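J.: Got a predicted model here, sequence first, then my questions.
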Amino acid sequence: MELARSKVVEPVLICGSNIKVGEIVRLVPSKPTPTGILYLSNIDLAVVFPVETIYFFRPPTSDKPSTEDIVDKMKDWLSRLLVPYHFLAGRLQLNPGDGRLELNSNRSGILFAGASSELTLAQLGDVSRPNPSFSNLFVRTDEFKELSNTPLMSMQVTRFKCGGFCVGLLVSHCLMDGQSAAEFLLNLASIARGESLLIEPKFDRTSLKPHIRPHINHRQHDLVEHRVSMPAFTASGTQVNSAKKLPEIRSCRTFTLTPEMLKRLKRTAMKDNTISKCSTFDVIVAHIWQARTKAVFQDPTQKSTVSFVVDIRSKVNPPLPKGFVGNGVVTAYATALARDVKENPLSYCVAEIQKAIASITDDYVRSRIDMLEFHRGIPVGNSGNFFLSPWWKLPFHELDFGWGKPVYAGPIVSNIAAHFVLVLSNGSHEGINVWITLGPAQMKNFEQFVSKL
């Protein structure tokens, strides 16, 4: 079955001649807030890098108010939200005693800017596609050289000629994972609509402290090789260095799986009765893993691994509280011989994904936290293996500031590394888009295998 394709409109690039950015200001909570030092977990310290996400909204319909003052409104809403989220206006610092990174909630502020563009939203084409000019839709923080001076969050609100607008958000990953960021934005949208907070934020991360005497009871496969830092999804297109040099010629493409295709994949996975259940997540990861293994691996005796994050909020004991703000995820992995992934039915791969998820227990998480006490950094893909980022599971597409839900909501897609696969909700909020980077021959093979449902 041929995969769905969307019509590509050649976009107009955003540049200095068609966008005007106003003064960048330091925004602090609108009311007095607590100050002090806050603990960062070992999971937080493994992801100290910025993540850029962007949210595009259509022009208002006739029954909606004008967006003419959207910049001033967003600035007011954000300063009010920073009262319960006061720690976002803090700064990182090294503890003078043990040199550990910690958060100083000191009201130093976040960066905020408004902008206007002479372009219409339609002129940007498909805003979910890679566009290097989207770097002009963010307030960057890389000019700051001192840790104690570097803002941990910035926002730029850009209004387009048609009345549509976008929100460019940059935030340090050590403060929030995807779920926390989504809840932050849903709270911001709730304030915008004149409503109360949907979720009360809770920053305390001390329940994720390591044991005084480390208990490393599980082999942490994906901690074998590390880098101390990792560039985020950024419009600058900075690459992550992998352990194995990537081909110089490669391309990034998107493949769409419609709801009907996903239903067909589930039926295929269940038809041999070897598994009793199959979620959408299970079958998406399994199908991409199998298709990519067939496209990339030549040696059948080589191990093929897919890694992905699992939310631990309900898996640790005691569970993390509702509204937990931080990094409440760890990496899980499914690994098997390339021959087994290629030759077995889809149900085999689904079962391996399910085993990987089931392995994330409280004991595993505590073991991971203890391991991170000695091994800082993040896992790096190599030998053809890859990490899958399931952004479609996060509720960013539910954002509504009063003008309807976004056309696109998610990370900047730009020059994705070859060991990384990004899975997003598509613009119609039906089905998913799979973003993948491979060499020409591998991409041709992947297209053939991923389309076989």
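T.: Sure thing, it's come through. Numbering: from 1, shown residues only.
J.: from here on, contacts and neighbour counts on C-alpha atoms
T.: OK.
J.: got the residue ranges for the helices in the stretch 251-400 of the chain?
T.: For the stretch 251-400 of the chain, helices defined by DSSP state H, counting those that start in this stretch occupy the ranges 259-270, 280-296, 338-343, 346-358, 362-372.
J.: what does the stretch 51-200 of the chain give?
T.: Taking DSSP H, counting those that start in this stretch as the criterion, the stretch 51-200 of the chain carries its helices at 70-81, 178-192.
J.: how about the ones you listed in JSON lines, adding distance to residue 445 and mean neighbour count?
T.: Converted to JSON lines, the helices of the stretch 51-200 of the chain look like this (distance: least, C-alpha to C-alpha, whole Å; neighbours: other C-alpha atoms under 10 Å):
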{"stretch": "helix 70-81", "distance to residue 445": "46", "mean neighbour count": "19"}
{"stretch": "helix 178-192", "distance to residue 445": "32", "mean neighbour count": "22"}
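J.: then this one, side by side with the first:
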Amino acid sequence: MEHHAADGMSGIHFINTWADIASGKGITQYPFIDRTLLRARDPPTPKFPHIEYAPPPKLLPNISRTCQNSIKSNGVNGVLGHPNEDASALQNHYHDSRHRWSSNLTQGGAVPRIFHLTRAQVVKLRQDAVDEITQTTFSTYEAVSAHVWRCVSKARRLQNEQVTKLYIATDGRSRLMPPLPVGYFGNVIFTATPMAKVDELVSAGLCVGAARIREGLTRMNDEYLRSALDFLELQPNLESLVRGAHTFRSPNLGITSWTRLPIHNCDFGWGRPVFMGPAGIPFEGLVFLLPSPTGDGSLDVSLALSAHDMPDFEELFYSFD
């Protein structure tokens, strides 16, 4: 899907409408197309520092088996001409570069996998995420995302002092005031970006990561989103803010949830789909949360990680059960 035109919600709206027409039901919800609802203020007046558009944290020296193995398997030493250079230096060169060849570094050594969580396992994760001091509870999204963030950080064997940034795709439709009309067709995705040191994620309870995620999402109110629109309006070169493989690679991560999208409602006349998910995951470090097609409270975690880290991730992912 071309995200200049539409986000996930609009894309599913299109697919479901297509299915309704194909099965003889007609159009139940017409698209609302008025992009002026998302224009910046005049004059643009950003009020917050927008860390979501800042460069991602870089790897600390001598840290990542992921980086070392990925670099060897993808021939980066030959490309850069520094066969003895520290792995983190090569990775940080990658972070700093926009060269065409850099996209191949991610694709070569990453593998996609889908991990299933039963309803009982989801409940267990939410119980594990409860803050024992304050008794604060967390949502399914917060608990599962914190668990994934923690397991990926462990599987990558990052240093305790390493800062990791989590990119959370956030639908602004209901967060803007007034909310956008039902059926708004376009891209209304903003990004929450909680950050933490690896030691905070892996040594403390699951509640630490969940709390960081909640803080990041709570910040995404109308005032913050309007500030983001103004911030973008003032940028002389939006291409420099485009995200890609350099964004989600170690030590960082991106999580997109489809659990609230009506992705199983598209019936072309042959019945509801038995599975709906991304056809491919283009970048290492990109994660999707997928709802159950039967609505039984289970969910799937679909992600791409380095082939060297995926076995460790799988063991860690199910170690709570």
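T.: The structure has been received and is ready for your questions. Remember, it's a predicted structure, so these values are computed and weren't measured experimentally.
J.: will you turn the helices of the stretch 51-200 of the first structure into CSV that also has distance to residue 36 of the first structure?
T.: CSV is the format used below for the helices of the stretch 51-200 of the first structure (distance: least, C-alpha to C-alpha, whole Å):
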stretch, distance to residue 36 of the first structure
helix 70-81, 19
helix 178-192, 21
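J.: before we move on, the earlier item: mind putting the helices of the stretch 251-400 of the first structure in CSV, mean neighbour count and distance to residue 176 of the first structure included?
T.: As requested, those are arranged in CSV below (neighbours: other C-alpha atoms under 10 Å; distance: least, C-alpha to C-alpha, whole Å):
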stretch, mean neighbour count, distance to residue 176 of the first structure
helix 259-270, 17, 30
helix 280-296, 22, 22
helix 338-343, 19, 34
helix 346-358, 21, 22
helix 362-372, 21, 17
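J.: Out of those helices, which is closest to residue 213 of the first structure?
T.: With respect to residue 213 of the first structure, and counting by C-alpha to C-alpha, the nearest of the helices of the stretch 251-400 of the first structure is helix 362-372 at 8.6 Å.
J.: show me the contacts for the residue most central in space within the second structure.
T.: The second structure has residue 255 as the residue nearest its centroid, 2.2 Å off, counting by C-alpha atoms, centre = their mean. Contacts for residue 255 of the second structure (C-alpha atoms under 8 Å, 6 or more residues apart in numbering) come out as 145, 166, 167, 168, 169, 286, 287, 288, 289.
J.: Please say which position in the first structure the last one maps to.
T.: Aligning on TM-score structural alignment places residue 289 of the second structure opposite residue 423 in the first structure.
J.: doesn't residue 392 make contact with that match?
T.: Yes. Residue 423 of the first structure is in contact with residue 392 according to C-alpha atoms under 8 Å; the separation is 6.2 Å.
J.: Give me the common contacts of those two.
T.: residue 432.
J.: circling back to that earlier point, would you confirm that the match of residue 289 of the second structure belongs to a helix?
T.: No. Counting by DSSP: H, G, I helix; E, B strand; the rest coil, one finds residue 423 of the first structure to be strand, located in no helix.
J.: Just give the number of residues close to it.
T.: Neighbours of residue 423 of the first structure under the rule other C-alpha atoms under 10 Å: 22.
J.: Tell me how far it lies from residue 261 of the first structure.
T.: Separation of residue 423 of the first structure from residue 261 of the first structure (C-alpha to C-alpha, to the nearest Å) stands at 15 Å.
J.: residues contacting the closest residue to residue 320 of the second structure other than its chain neighbours?
T.: Residue nearest to residue 320 of the second structure in three dimensions, not counting chain neighbours: residue 125, with 7.6 Å by C-alpha to C-alpha, 6 or more residues apart in numbering. Contact analysis of residue 125 of the second structure by C-alpha under 8 Å, 6+ apart lists 143, 144, 147, 320.
J.: Aligned counterpart of residue 125 of the second structure in the first structure, please.
T.: Aligning on TM-score structural alignment places residue 125 of the second structure opposite residue 265 in the first structure.
J.: now swap in residue 256 of the second structure and tell me
T.: By TM-score structural alignment, residue 256 of the second structure lines up with residue 389.
J.: Also residue 311 of the second structure?
T.: Under TM-score structural alignment, residue 311 of the second structure pairs with residue 444 in the first structure.
J.: Could you do residue 272 of the second structure as well?
T.: Aligned partner of residue 272 of the second structure by TM-score structural alignment: residue 405.
J.: Verify the contact between that match and residue 55 for me.
T.: No. Residue 405 of the first structure is not in contact with residue 55 according to C-alpha under 8 Å; the separation is 9.4 Å.
J.: which of these two has more neighbours?
T.: The residue with more neighbours, out of residue 405 of the first structure and residue 55, is residue 55; 23 against 18, by other C-alpha under 10 Å.
J.: residue ranges of the strands in the stretch 201-321 of the second structure, please?
T.: Assigned by DSSP state E, counting those that start in this stretch, the stretch 201-321 of the second structure shows strands spanning 253-257, 286-291, 299-306.
J.: For the alignment partner in the first structure of residue 113 of the second structure, list the residues it contacts.
T.: When the first structure is aligned by TM-score structural alignment, residue 113 of the second structure is paired with residue 253. If you count contacts by C-alpha under 8 Å, 6+ apart, residue 253 of the first structure has them with 435, 436, 437.
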